[in-house]
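Enquirer: return atomic coordinates for the entry below.
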Amino acid sequence: MFQQWRRRRAIARIASGDGSALRPFRIWQLLSRSLMHLDLATTEGTARYSVDVRQWKTDENGYVMVHLYRNGLHHAASRTPALFPVDGGTIEVATSAFGLKRCHYVADDGITHQLSPDPRSAEGRRARFEHRSPGLSRAVGALSIMALLVGVALLLQQIAIPILQIPPIAEQIGPVEPLVRLPLWLTITLGIAAAAGSTERALRLRYHWLLDAAGN
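Expert: Have a look, this model is predicted:
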């Protein structure tokens, strides 16, 4: 029931497109724009749907906007998380602070698959790197997870220490000191590494609520 309510709300947020043409992807938009494509068979032939997300452009309430194009023309728009009914199913889009975390086509029969990134986009370049160097790609992905795990561990320490120092608790377990004390420069470096890790994972549309949210 909750999922149906969320679906109805997402559909109610959809605004009609203005028919403007999809602008080509530019090299300077690598860090600020995501562009994904989907080719669907229709009764009239094949329709190309394009999802255009400008990460740093928000509406008046601070929500990231998603624009849907059909055959190169602006078809619809919605804030995230967005859901667009299309031929034979729906396109679902969700974002995080680091980029896309979901951009999938869900067919009416329940089959789901991810949209294809534009070759010129950062997601497209990351997918090409994975195709050309799968071993190195897996290593980069593992480093991203390691950076985020370190971030989660440091966050848990920051949360636990003040709690364990509350007088009634401290009386029971004794004095508690941080397991790790880091210099400021290393703390900043690890923070940057965690942000880079989440950004790299977003280029592959990977997201975990604990790693990518708490790890930064």
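Enquirer: switch to C-alpha atoms for all contacts and neighbour counts from now on
Expert: Will do.
Enquirer: and A202, how far from L190?
Expert: With distances taken as C-alpha to C-alpha, to the nearest Å, A202 is found 18 Å from L190.
Enquirer: quick check, P119 in contact with F129.
Expert: No: if you go by C-alpha atoms under 8 Å, P119 and F129 don't touch, sitting 11.1 Å apart.
Enquirer: for the protein, longest strand please?
Expert: strand 45-58 (DSSP state E).
Enquirer: structure for this one too, so we can compare:
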Amino acid sequence: MIEDWRQRRAAKRITSGDGRPLKRFRWWQLPFRALFYLPLPQRDGRQMVYAIDIPRRTDPEGGRARAHLYLDGRHHAESKLPAAFPVEGGTIEVANSAFGLKRCHYVTIAGRVHPLVPDPKSAEGRRARLERSHPALSRAFGFLSVLLLLIGVGLNLLQLAEPISQIPPIANSVGSFRSPIHLPIWLNFALAVGAILASTERALRLRFSMLDHIGK
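Expert: Purely as a prediction, here's the structure:
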């Protein structure tokens, strides 16, 4: 029931496209644009190619980022995020986070989930190429990202617990807590930057969890 409600809401956000051609990805758009493809073979042997173009900016009218759906190189539809575009055989679901995309997947009618293919020139495409060509280095980056998030979130929670526990109703019921760790401002700032970089790296791989949500 909840999923049906979400689908109905997403459908209301979709507007028709204007037929403009899809522009090629340029290197200087790395920080400002994400581009993904979904080729779908047809029964007659043809192949339709869907593309999802996400400018990394907010909509000036609604204040939310938009996803643009292209079909065979032409603008087919657009929607504010999160978006769910009905396509041949299923739905393309797109959602973002504070650090980038957390979802850009094709969900079939049968419920199978397939990630879309990033443009090789995009930041997501370059990260995927690193994973293919240097898997060991890619795993090391992934491990470091999780480690930075765990350290940053864990230390911040310890430091936040102390002032929260001193609120009179909480202190009277469970007692106050004194954090064993008090970090200097510069180190807290460095940990915050590390957590942001870690979540950004994970967003390039469309990885998102509660850990990323807490760390933002």
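Enquirer: let me see the TM-score of these two.
Expert: Between these two chains, after superposing, the TM-score reads 0.93 (TM-score structural alignment, normalised by the length of the first structure); 215 aligned residues with a C-alpha RMSD of 1.7 Å.
Enquirer: out of A202 and L190 of the first structure, which sits in the busier spot?
Expert: Counting neighbours by other C-alpha atoms under 10 Å for A202 of the first structure and for L190 shows that A202 has the greater number, 22 against 19.
Enquirer: tell me the counterpart of that one in the second structure.
Expert: With TM-score structural alignment as the criterion, the equivalent of A202 of the first structure in the second structure is A203.
Enquirer: check contacts around its match.
Expert: F99, G100, L101, K102 (C-alpha atoms under 8 Å, 6 or more residues apart in numbering).
Enquirer: how far apart are the helix or strand that it is a member of and its match in the first structure?
Expert: Here A203 of the second structure is covered by helix 185-204, with elements defined by DSSP states H and E. Using mean C-alpha distance after the TM-score superposition for the first structure, helix 185-204 of the second structure ends up 0.7 Å from its aligned counterpart in the first structure, as a mean over the superposed pairs.
Enquirer: centre of the chain versus that helix, how much separation?
Expert: A distance of 16 Å separates the C-alpha centroid of helix 185-204 of the second structure from that of its chain, computed with C-alpha atoms, centre = their mean, to the nearest Å.
Enquirer: same question, stretch 199-213 of the second structure
Expert: From the chain centre to the centre of stretch 199-213 of the second structure is a distance of 7 Å (C-alpha atoms, centre = their mean).
Enquirer: start to end distance for it?
Expert: With C-alpha to C-alpha as the measure, the first residue of stretch 199-213 of the second structure is 9 Å from its last.
Enquirer: tell me the buried residues in that stretch?
Expert: Using 16 or more other C-alpha atoms under 10 Å as the test for burial, stretch 199-213 of the second structure gives S199, T200, E201, R202, A203, L204, R205, L206, F208, D212.
Enquirer: any idea how far V193 of the second structure is from the residue lying farthest from the centre of the second structure?
Expert: Here the second structure has its C-alpha centre computed as a mean, and the residue farthest from that point, by C-alpha atoms, centre = their mean, is N172 with 41.2 Å. Taking C-alpha to C-alpha as the measure, N172 of the second structure falls 36 Å from V193 of the second structure.
Enquirer: for the nearest residue to H104 of the first structure once chain neighbours are set aside, give me its contacts.
Expert: For H104 of the first structure, the nearest residue in space outside its immediate sequence neighbours is Q114; the separation is 4.2 Å by C-alpha to C-alpha, 6 or more residues apart in numbering. Taking C-alpha under 8 Å, 6+ apart as the criterion, Q114 of the first structure is in contact with R102, C103, H104, Y105.
Enquirer: let's see 10 Å
Expert: Contact criterion C-alpha atoms under 10 Å, 6 or more residues apart in numbering gives M36, H37, L38, I91, E92, R102, C103, H104, Y105, V106, L205 as the residues in contact with Q114 of the first structure.
Enquirer: same check, this time on I91 of the first structure
Expert: Shown here is I91 of the first structure, whose contacts under the criterion C-alpha under 10 Å, 6+ apart are 38, 49, 51, 68, 82-85, 102-107, 112-115.
Enquirer: how about the helices in the second structure?
Expert: For the second structure, the helices defined by DSSP state H occupy 2-13, 123-133, 135-165, 168-174, 185-204, 210-215.
Enquirer: which elements pack onto the first one?
Expert: The helices and strands touching helix 2-13 of the second structure, judged by 3 or more C-alpha pairs under 10 Å, 6 or more residues apart in numbering; DSSP states H and E, are strand 74-80, strand 83-87, strand 90-97.
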